[in-house]
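Q: Give the three-dimensional model of this entry:
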Amino acid sequence: MPLTSSSALTIAAQSAPQIAAQSASEEAGLTGIAGWSVDLMDAIGAPGAGLLVAAENLFPPLPSEIILPLAGFTATQGGFTLWEAIFWTTLGSVVGAMALYGLGAWLGRRRLYLIVDRLPLVDVHDVERTEDWFDKYGPYTIFLGRMVPLFRSLISIPAGVERMPFWFFTGLTTIGSLIWNTIFVVAGWILGANWHLMEQWAGVFSNIVYVVVIVFLLWWVVKRVLKISKGRTDGSREESVEEILERRARKDEQMRHQREEKKAARRAKRA
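A: Below is the predicted model:
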């Protein structure tokens, strides 16, 4: 008895080899972090790029130098637009920075000083000097730090500790992140399948930063060990943490008054 057309189609479909659908990363030939990132962006679109960048702020080993060009490359595949990629990655950068700012604000100066006071080789006065430097150059540090690997994440913590005005911090972070993210996303969009060329260039820059940081830390540790071994301390341990905190509070109050006086002088000049 001849088979009906529907029966023939059913048998043919059952006998045909099953071909598993390829993921976006498999189609692009990507593995590891790059492959996982492409699959996430393919699954939920541009917000996936934002989630990845936010995670990079909290976990620096997840490199934005890979994520951002990949977001631009993925935009060329039609999943989302270039402008969506820039918007969501910048939003992710800002949200991640806000979380670290909140961590710094929660930590606060008192907790930070008490923790540092218990650490070997580190002196509370080192933190004081860092605070003085941040008081002078904090805004520049926040803005430019968004474009430097490693510091991009860490710089938000001292901003929280110092209680930099939240919206001022957010504005600086947004502008710095927008510039950095746009460069990498647009580069990935232009390069397309050759996005990894941007990763290679950024990798060289990142390695230079890491080497400079490591050399500085080694120099600082050796200098501090030699100083301690020769007994040439600066006497910071003789001053209690509470005394240092009180002195810092007085200095903060003095700086606040100076800022108010400058504002009043500018208003009087305009009047």
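
Q: CA only for contacts and neighbour counts going forward, please
A: Will do.

Q: does Gly79 count as helix, strand or coil?
A: The assignment at Gly79 comes out as coil when based on DSSP: H, G, I helix; E, B strand; the rest coil.

Q: Next, count neighbours for the spatially closest residue to it that is not a sequence neighbour.
A: Residue nearest to Gly79 in three dimensions, not counting chain neighbours: Gly45, with 6.2 Å by C-alpha to C-alpha, 6 or more residues apart in numbering. If you count neighbours by other C-alpha atoms under 10 Å, Gly45 ends up with 22.

Q: Gly45 and Thr81 touch, don't they?
A: No - Gly45 lies out of contact with Thr81 (C-alpha atoms under 8 Å); the separation is 9.7 Å.

Q: Look up how far Val221 lies from Pro120.
A: Distance of Pro120 to Val221, given as C-alpha to C-alpha, to the nearest Å: 10 Å.

Q: the more surrounded of those two?
A: Set Pro120 next to Val221 and count neighbours by other C-alpha under 10 Å: Val221 wins out with 14 against 8.

Q: Please tell me how far that one sits from Phe184.
A: Distance of Val221 to Phe184, given as C-alpha to C-alpha: 35 Å.

Q: and what of Leu226?
A: 43 Å.

Q: And these two? Which one has more around it.
A: More crowded of Leu226 and Phe184, by other C-alpha under 10 Å: Phe184, with 25 against 11.

Q: One more, so I can put them side by side:
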Amino acid sequence: MEALGPVGAGLIVFLENVFPPIPSEVILPLAGFTASQGSFTIAEAIFWTTLGSILGAFVLYGLGRWLGHDRTVWLAARIPFVDPGDIVKTVAWFGRHGKKAVFFGRMLPIFRSLISIPAGIEKMNLVTFGLLTAAGSLLWNSIFVVAGFLLGENWSALLEYADILKYIVVAGVAALVIWWFVRAVLRVRARRRERELERVL
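A: Reported below is the predicted structural model:
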């Protein structure tokens, strides 16, 4: 960040949006701390990190748009234990709650990146997607950049709270994955029993 200035902070956030394992919870307060040292202004830090968030989101939006609804369902049908019907239900849910999902998703680890893909699949209006992404990213980025700026050299204290949020989200995702897997296995077994009964009859 000292070498590239606020553009460097924006570049790292862009990569974080495309490659979720890079943690914005570290990047943003560090950008705020760097701004507090006079390397650049806090306004520049917020502007460039938010721009990085928006551009990264559009990359994954483009991926979702390229995949499209039909191709996604087709791919899902070829993945073991994945029911294309679940994809259709997910898409229907996104159709009802997509705007809220895009806005609030920007404030959740992992989801802030992945939520762009279903938005692209459903061909959400580009302007609407961009505005919701900008609003959610601006709010999230500002909180962490300003906190890092105010805390100064103690900016790393934020990581403890960010980790708690991350663990909650990861635990929730893990629970959903386990629930989905168990349900998929039970569904496969039920279908096998039905086929066996049909053969007997």
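
Q: And the TM-score between these chains?
A: Overlay of the two chains. TM-score (TM-score structural alignment, normalised by the length of the second structure): 0.94; 194 aligned residues with a C-alpha RMSD of 1.3 Å.

Q: counterpart of the residue nearest to Gly79 of the first structure in the second structure?
A: Aligned by TM-score structural alignment, Gly45 of the first structure pairs with Gly5 of the second structure.

Q: do Thr174 of the first structure as well
A: In the second structure, Thr174 of the first structure lands on Ala134 (TM-score structural alignment).

Q: Surely that match is in contact with Thr49?
A: No - if you go by C-alpha under 8 Å, Ala134 of the second structure and Thr49 don't touch, sitting 10.6 Å apart.

Q: all helices for the second structure, in order.
A: Along the second structure, the stretches classed as helices by DSSP state H are 6-18, 24-36, 42-76, 84-105, 111-114, 116-121, 126-151, 158-200.

Q: how about the second one, which residues of the first structure does it hit?
A: Under TM-score structural alignment, the alignment places helix 24-36 of the second structure onto residues 64-76 of the first structure.

Q: Tell me the buried residues in the matching stretch?
A: By neighbour count with 16 or more other C-alpha atoms under 10 Å, stretch 64-76 of the first structure contains the buried residues 64-76.

Q: And it against the second structure, how far off on average?
A: Compared with the second structure after fitting, stretch 64-76 of the first structure deviates on average by 0.3 Å (mean C-alpha distance after the TM-score superposition for the first structure).

Q: any idea how far that stretch is from the chain center?
A: Here stretch 64-76 of the first structure is found 16 Å from its chain centre; the criterion is C-alpha atoms, centre = their mean, to the nearest Å.

Q: Equivalent analysis for stretch 191-201 of the second structure, please.
A: Between the centre of stretch 191-201 of the second structure and the centre of its chain there are 42 Å (C-alpha atoms, centre = their mean).

Q: Please identify the buried residues of it?
A: For stretch 191-201 of the second structure, the neighbour count (16+ other C-alpha under 10 Å) marks no residue as buried.

Q: what's the spacing between Asp70 of the second structure and Arg191 of the second structure?
A: Distance from Asp70 of the second structure to Arg191 of the second structure, counting by C-alpha to C-alpha: 24 Å.

Q: Could you do Phe104 of the second structure as well?
A: Phe104 of the second structure sits 38 Å away from Arg191 of the second structure, going by C-alpha to C-alpha.

Q: pretty sure Gly120 of the second structure contacts Gly64?
A: Yes - using C-alpha under 8 Å, Gly120 of the second structure is in contact with Gly64, at 4.2 Å.

Q: When the two are compared, which one has more neighbours?
A: Gly120 (25 against 22).

Q: That one -> the first structure?
A: So, by TM-score structural alignment, Gly120 of the second structure is matched to Gly160.

Q: which ones are touching that match?
A: For Gly160 of the first structure, the contact set (C-alpha atoms under 8 Å, 6 or more residues apart in numbering) comprises 100-106, 108.

Q: Swap in 10 Å and give it another go.
A: For Gly160 of the first structure, the contact set (C-alpha atoms under 10 Å, 6 or more residues apart in numbering) comprises 97-109, 166, 169.

Q: Roughly how far does Trp140 of the second structure sit from Ala184 of the second structure?
A: For Trp140 of the second structure, the distance to Ala184 of the second structure equals 35 Å [C-alpha to C-alpha].
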